[in-house]
Structures are given as structure tokens and as C-alpha cells.
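> Quick one, fold the following:
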Amino acid sequence: MKGLAALVLLQAAGLSQAALRFACSRVSIQRLDPLVEPGRIPSAHVHQIVGGNAFNATMAGDIGEQATCTTCAYTEDLSNYWTAVMYFRHANGSYKRVPQYANAQLGTEGKDAPNIQGGMTVYYTQKDFNTNGNKFIRAFPPGFRMTVGSPAASSADYAKGHPGLRYTCLQTILTRGSETADFPAKPCPAGIMAIHHFPACWDGKNVDSPDHQAHMYSTTRGGFAEAGECPTSHPVRVAQVAYETMWNTTAFAGMWPADGRQPFVWSFEGNGYGTHADYLFGWKGDSLQRAMNSTCMFHACGSPGVQGVLKTQTVDEMNRCAVKPTVVEETDGWLDALPGQAEPAMGHMPMRV
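From the prediction side, this is the model:
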């Protein structure tokens, strides 16, 4: 009863109006997945991971108290964010990892993004890019985790039910819109942006569930439109977490198959419909709730030279944070097979539904 009363008072004190958009450079690229395959070394397929340096094969407890640095612009965000890795499949059957590049509009001052080592752009939005809305947004609790999408998905029917999982064929590095559910069917002048929008409705009780998804409910409408109303089964509105990952496919434009076949695959040998992402909350203390209760948007929430509600660091500091690889194997170069996919055990790869 006291907890409910405190929540009501907090809501009455001020509705959330913040929106965060920030860069995170890579902290590791390796075959580990502490959510779906905890303790398995190596995991089924290669992931690209950003965020805190507590990332390892088995993660539990308050990650915000375990990491000592982060590759994200906000120093209080020690969370981990990860997706599968994109590969180019050559006509001769070999594979090459597609490099990543940073969002041109980001950095810690909005001008030094080219120095960011790969990674992704992370969003915590409440409504859309025109207004922050007037609903109370609750921060995730310590230990919270979730996934979105499924490596087992392989059809357009699945994609229809997941409008937050999309791609943009980049005409320039600033292109937005014109989203597709599968990989673009032709070469893209500036690469491919993969987009992952997570559910924004929580059951308010469980920090995880057996499939890492049932404790959440998606009312995502696609793009950065405001998510729909939460159902009574999942009544707690949380921030709409989203990732944008820029994959620099331009080096492969001259290698596009003569038959026109789309040559890109995810690291589990899957097509674009199987895209998926993982989130492990690790904001330190009340920093995320403090941000969500503010009225700032994007760089105004904190950047060098701008005093905001959150503390930031330089790109050099972001890039210096890293995780020593647990799995030592070749994930780059021209490979005869995708790491892990030549092993018989891959037929038992866990499925997200």
C-alpha cells in the first residue's frame, strides 16, 4: 500500500516528458548471449554488444553496480544492448562481416560521431519526435531484461505482427523512413540501417520471463509513432526502447550476385525477418527515472558543454571501455562458414517466440 501511495505521489509530482537519443560504441563482438543462452560458451551465433563492461556469459543482479565503465555517451548507463551481426554472403559461398558506422548526428557533442567505434544509436522515447507527451513513464527496475524478435522467424506474416522490426535502405547517412520488413532487395548507396523497437508495456511485476518476452506487451505501431495504450495485463508504461544500427554495406556493392539474389544474412544464417535484439537494464541508481521525469530532449539531457540531468563522457572515453573476449575465434575476414553455424548442435538453437 505504501509503494502504491508513493507511486501516486511521484506521478502527481510531475509527468514524464523526456526523450533520450545517444550513441554507444561497441564493447565486444563475440558469441555470448547471457539472456537466451546463459553460461553457454560459445553461444549459437555472433552478437555485437554495446554498453557496460560487466557483459559476460552469465549475468545476474544489478548490472548498474557491477560495470566500471560504459561505451555509451551517458556514464550512468551501464546497461547492455545487443543484436546479431550482419554478414555478406559471397557468390562463392564465403562470408564477410559487414562493418558498422555511427549515426552522423551523434557523438557526445553531435559533431564527433565519425570517431565512434561501430555500435548503435539507442533511444528512450515517450511519445514521438514532435512532443514528449504527458504520461508517467516508469524506469525499469534492477535486473530487468527483455528481447524482441526471433531468429526462427522467416516469413512476411511474422513481420506483419512486429512493425517495430524494420530496415531502411540508406540513400545517404541521414536517410530516414521508407522502411522494409526484410533486407533491402538492391544495393543501398549508404548502407542498411536495422531498427529494433521494444515493447513499452510491462506487467509491473516480473523483471524477466521464460521466453524473455511474456512480461512485456507490444503496442508498437512502427517508426517512432507513440505506442498504443497498455492492456490491463501489462498496465505499466515504460519508455519505448529502440536501437538503430548502421551497417556499411557499400564495400560489397560491386559483389552483388549476378542473379540479383539478396546477399546479406544475419550471423545465425537467417534472413531479415529473423532480426532480433536483447536488452539488459543497467542504469545506475535512479538515473533513468531522473531523466524520464525531466523535460529534456536528446542533447539537452546532457552533453559536454551542456549541463543536463545526465552525466556524459567523451567519445575517446566511450571507445576505451571494452570487454576482454571470452570466445576467441575469427569473426571477420573471409570465412568459409559463419561462426557456430557449421556445428551440429546448432539445430537446437534456442527460439524466441
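> hey, let's count contacts and neighbours off CA atoms from now on
Will do.
> Can you tell me which helices and strands the longest strand anywhere in the chain packs against?
Taking DSSP state E as the criterion, the chain has its longest strand at strand 240-247. The contact analysis (3 or more Cα pairs under 8 Å, 6 or more residues apart in numbering; DSSP states H and E) places strand 240-247 against strand 100-101, strand 120-125, strand 192-197.
> wait, which of those strands is closest to Arg290?
Arg290 sits nearest to strand 120-125 of all these, at 12.9 Å, using Cα to Cα.
> looking at the helices and strands packed on strand 240-247, which is closest to Gly3?
Closest to Gly3 of those, according to Cα to Cα: strand 120-125, at 24.7 Å.
> starting at the chain centroid, how far to the longest helix along the chain?
Secondary structure of the chain per DSSP state H: the longest helix is helix 2-13. In terms of Cα atoms, centre = their mean, to the nearest Å, the centre of helix 2-13 is set 31 Å apart from its chain centre.
> follow-up on the earlier one: which of the helices and strands packed on strand 240-247 is buried the deepest?
strand 192-197 (a mean of 26; mean count of other Cα atoms under 10 Å).
> right, and the helix or strand after that one?
strand 201-202 (DSSP states H and E).
> Give me the helices and strands touching that next one, please.
strand 216-217, strand 236-237.
> Could you pull out the buried residues of stretch 64-74?
Within stretch 64-74, the residues that count as buried by 16 or more other Cα atoms under 10 Å are 64, 66-67, 69-74.
> Tell me how many other residues surround the closest residue to Gln341 other than its chain neighbours.
Once flanking residues are discounted, Gln341 sits nearest to Phe268: 6.7 Å by Cα to Cα, 6 or more residues apart in numbering. Phe268: 24 surrounding residues under other Cα atoms under 10 Å.
> Go ahead and confirm Phe268 touches Ser43.
No - Phe268 is beyond contact range of Ser43, at 10.7 Å (criterion: Cα atoms under 8 Å).
> ok, the residue nearest to Gln341 to Ser28 distance?
18 Å (Cα to Cα, to the nearest Å).
> thinking again about what came up before, any chance of the helices and strands packed on strand 240-247 in JSON lines, plus distance to Ala239?
As requested, the helices and strands packed on strand 240-247 are exported to JSON lines (distance: least, Cα to Cα, whole Å):
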{"stretch": "strand 100-101", "distance to Ala239": "25"}
{"stretch": "strand 120-125", "distance to Ala239": "5"}
{"stretch": "strand 192-197", "distance to Ala239": "11"}
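> another one to check against the first:
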Amino acid sequence: MKFIALTVGALVAPCLGLLRFPCAQLVIDRLDPLVSPGEVPSPHLHQIVGGTSFNATMHPSKDMPAESTCTTCQFSEDFSNYWTAVLYFKARNGTYKRVPQIQNVGFDGVEGGMTVYYMQDGLYNYNQTSKVTAFQPGFRMFIGDVNARSREQMERYRQVTYTCLQTDITRDPQILDFPSEPCPEGIMTALRFPTCWDGKNLDSPDHMEHMAYPESGTFETGGPCPDSHPVRMANSSGTVAGSRMLNLDLVTDMFLCTQFYEVVWDTRSFNNAEDWPEDGSQPFVWSFGDATGYGNHGDYVFGWQGDALQRALDHPCYINCETLKTQDAAAMNACGIGRTVKEDIDGWTETLPGGAVAGM
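Sure thing, here's the model as predicted:
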């Protein structure tokens, strides 16, 4: 497998513990153990990567590494699960077709899925020098608002963006809504999770309340955290005191790692203007019916084996990660699980899976 440095703002010096790695597709299914646990089928379709212990329930006490037989991620000690909604193309005749995913440039041979990042100091900070503590078992989080249909609603999640790829290395500009013109090399979505933590909870009822964005600034610039979430993804070298909280008596001045996803949607086969709406509007819609792009969202459930993630964050670990076990693209692609909900997700269909209606 071939790996390359970041294509925009390329890392020019060794960095401490910045992880950027591909995960192949695990399954595309109507399950959502975070937002609608136990509900089969879930309201809309998701694309999932990571360990094979993924299922409709995923109780916080679940031992994901022990219950997984393999993972679709490059680092074979990562049995976490990462997932997002699925993108569809709506043709001029009103029928829908699922948009496939392709891997980021440099991850040749990996089928579908997404790119996952873990870091200390922001993507464009070349000196990843902060001492960080890895997430703990039971940690979960969600980003986005499935019901958002306006820029005002979306701006709360200002780090969920789209890039219209002019080439496979395009990374800017990043916008909040769907691109309005055909994108020569596809559409990249980036989901940057909040960088401020409440300092105690591994989860919350909506999987968001324990996390927050800075009061100002962005993911990269490091604005101040709100008083309600004073820890800059930070100060958590503690151990798990319960299934959902960290032991505050053990809090130190170390940072908790930051995370985000990149997903490349292969829209190239849908760039024929004759297939787009006659009024010139863009034709893409999320699997839950959002045609604005503002409802994009992502889910994360921690599932690294033992201290593997901490080892990686403690050592220079980017292109070559000697502290972690790795697997090649063939092994990643071979890992997978069968779909629980049996429905047509690949052919042209009259409705979106689950019956969602595309709307603004």
C-alpha cells in the first residue's frame, strides 16, 4: 500500500502522534446503534467502517476488540466504528442512485470507506508536540444535526464542510452546503468533531452535550473553550471510573486527542448536465432526505485494543507507525459483515431507503 503526506499544507517535519489512515467499507446498512440503538431498521442508511462487532445495539460496556474478528482500518488494533449518512444522486426523472465512495489520494487499493484522523494540535499545525491522552473505553460522540436545513442551523456545526474536487488533491475552498456545479473528481465531506470537552463524561444522552466547539475560531486556530466545556479536548489522563465518566481526581494537564473524518464521494458518473434538474439546482441528497447538505452528520464509538492508540499518540506516528500493527489493503477489503436490513441499495430506486423524501 502506498502512503503519502498531506496534499495541502504537507507535513514537512516529523510530527508526534498524528494519525491519518484509511478504513475500507465494513457495511452499508440501515443501523444506527448510537442514535437509535436496537431499532432495526434505523430511519436512514449509513456507511460504516471499523471493527466487525458493529451491530444495532452496541451497549457502552461492549468489549469491541474482543467481539471483533477483524477491522477494515489500516491499523489492525483499531476496532472502533466510524459512520456517516450515505449520499444519493437524484436524477431528473426523480429516481435515486447511491453515490459510491473512493479512498483519498495515496491510499491505493482500499475500497470505499473513509479517512480517519487523530491529532493533538490541529491539522495545519505541523509540530504535533502536545502530550495527549487517548479516548477511553465507553467514549462516544456525534456531530451534526440531521434536521438542519438552513445555514443558520448548520453554523453550530461549522466544521462540517464540503469540497468540490477539481483534482484529487483539491482541499479548498470548503463550504457548508452542497456544491452547486459538477465536481470533476468528486465531492469530499469533512467532519471535524468538537474540540472542547466537559472534563468528565464519556458520553451524554444526545452524544453531543459532553462536547462543544470553541467559543470563537475554528478547529485549526484553537479558540477558547466555553466555561461549560473548559477542557480543550484535554486534561484527561484519568482512568474510567464508570461506564460513562472519567475519574476527575486523576486529571492532569494533558490534552485529549482530536478527531475528524474525510469521505470522498465519487460523483464523477453523475456529472452529465442533462441528468441534473432542469432549473439548474444541484442533484445530490443525503439518505435521510436532505437536499441542502446542512444535515450532514457523523458518529464515533471508541474501540481501540488495549493501549494501542495511546502508544501511537506518544510516538512519532504518521506515514510510518512502528508502534502499531498494520494490515494491507487486501486484508482491509476482506473484512466485512453482512447487511442486516435486506433492501436494494445499489440499483436505481423510486424512493430513498426508509422512504425519506428529498427536500430543502
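> Superposing both, give me the TM-score.
TM-score of the superposed chains, computed with TM-score structural alignment, normalised by the length of the first structure, equals 0.85; 313 aligned residues with a Cα RMSD of 1.7 Å.
> hang on, the earlier thing: tell me the counterpart of the residue nearest to Gln341 of the first structure in the second structure.
With TM-score structural alignment as the criterion, Phe268 of the first structure lines up with Phe288 in the second structure.
> what sits against its match?
Contacts for Phe288 of the second structure (Cα atoms under 8 Å, 6 or more residues apart in numbering) come out as 43-45, 85, 146, 352, 356-358.
> any chance you could map the helices in the stretch 51-200 of the first structure?
156-160 (DSSP state H, counting those that start in this stretch).
> circling back: just the helices and strands packed on strand 201-202 of the first structure: most buried one?
Most buried among those, counting by mean count of other Cα under 10 Å: strand 216-217, with a mean of 23.
> and that strand, how far from the second structure on average?
Strand 216-217 of the first structure, aligned to the second structure and superposed, deviates on average by 1.4 Å (mean Cα distance after the TM-score superposition for the first structure).
> against the second structure, where does that strand fall?
Using TM-score structural alignment, strand 216-217 of the first structure pairs with 211-212 in the second structure.
> Need the residues that contact the matching stretch.
Identification of contacts with stretch 211-212 of the second structure by Cα under 8 Å, 6+ apart yields 141, 194-198, 225-226, 229.
> which residues does Leu31 of the second structure contact?
Taking Cα under 8 Å, 6+ apart, we find Leu31 of the second structure in contact with 39-42, 44-46, 55-56, 340.
> same deal with Lys325 of the second structure?
Contacts here follow Cα under 8 Å, 6+ apart; on that basis Lys325 of the second structure touches 75-77.
> What does it correspond to in the first structure?
Using TM-score structural alignment, the partner of Lys325 of the second structure in the first structure is Lys311.
> can you give me the helices for the stretch 201-350 of the second structure?
Under DSSP H, counting those that start in this stretch, the stretch 201-350 of the second structure gives helices at 308-313, 329-334.
> how much does the last one stray from the first structure?
Read it as helix 329-334 of the second structure. Superposing on the first structure places helix 329-334 of the second structure at an average distance of 0.5 Å from its equivalents, by mean Cα distance after the TM-score superposition for the first structure.
> which residues does the residue lying closest to Asp121 of the second structure once chain neighbours are set aside contact?
Computed as Cα to Cα, 6+ apart, the closest residue to Asp121 of the second structure that is not its neighbour in sequence is Gln128, at 5.5 Å. For Gln128 of the second structure, the contact set (Cα under 8 Å, 6+ apart) comprises 15-18, 119-122.
> Out of those residues, grab the one that's most surrounded.
Of the contacts of Gln128 of the second structure, Leu18 is surrounded by the most neighbours, 29 neighbours in total, counting by other Cα under 10 Å.
> pretty sure it is touching Ile319, no?
No - contact criterion Cα under 8 Å: Leu18 of the second structure and Ile319 do not qualify, at 9.2 Å.
> Just the terminal-to-terminal distance for stretch 90-97 of the first structure.
11 Å.
> and that stretch, which stretch of the second structure?
The aligned range for stretch 90-97 of the first structure is 91-98, by TM-score structural alignment.
> tell me how far the matching stretch is from the chain's mean position?
26 Å.
> who's in contact with that stretch?
By Cα under 8 Å, 6+ apart, the residues outside stretch 91-98 of the second structure that reach it are 86-90, 275-278, 283, 345-352.
> measure Pro142 of the first structure to Ala242 of the first structure for me?
19 Å.
> ok, now Phe129 of the first structure?
Plainly put, Phe129 of the first structure is 13 Å away from Ala242 of the first structure if you go by Cα to Cα.
> Look at these two and report which has more neighbours.
For Phe129 of the first structure versus Ala242, neighbours defined as other Cα under 10 Å are more numerous around Ala242 (23 against 13).
> before we move on, the earlier item: mean deviation of the longest strand of the first structure from the second structure?
Average distance, strand 240-247 of the first structure versus aligned residues of the second structure after superposition (mean Cα distance after the TM-score superposition for the first structure): 0.7 Å.
> how far off strand 192-197 does that strand point, in degrees?
Angle of strand 240-247 of the first structure versus strand 192-197, following axes from the mean of the first three to the mean of the last three Cα atoms, to 10 degrees, is 170 degrees.
> so where is strand 240-247 of the first structure in the second structure?
The alignment places strand 240-247 of the first structure over residues 258-265 of the second structure (TM-score structural alignment).
> Now tell me what touches the matching stretch from outside.
87, 99-104, 113-122, 186-195, 233.
> Aligned counterpart of Thr18 of the first structure in the second structure, please.
Actually, residue 18 of the first structure is Ala. It isn't Thr. With TM-score structural alignment as the criterion, Ala18 of the first structure matches Gly17.
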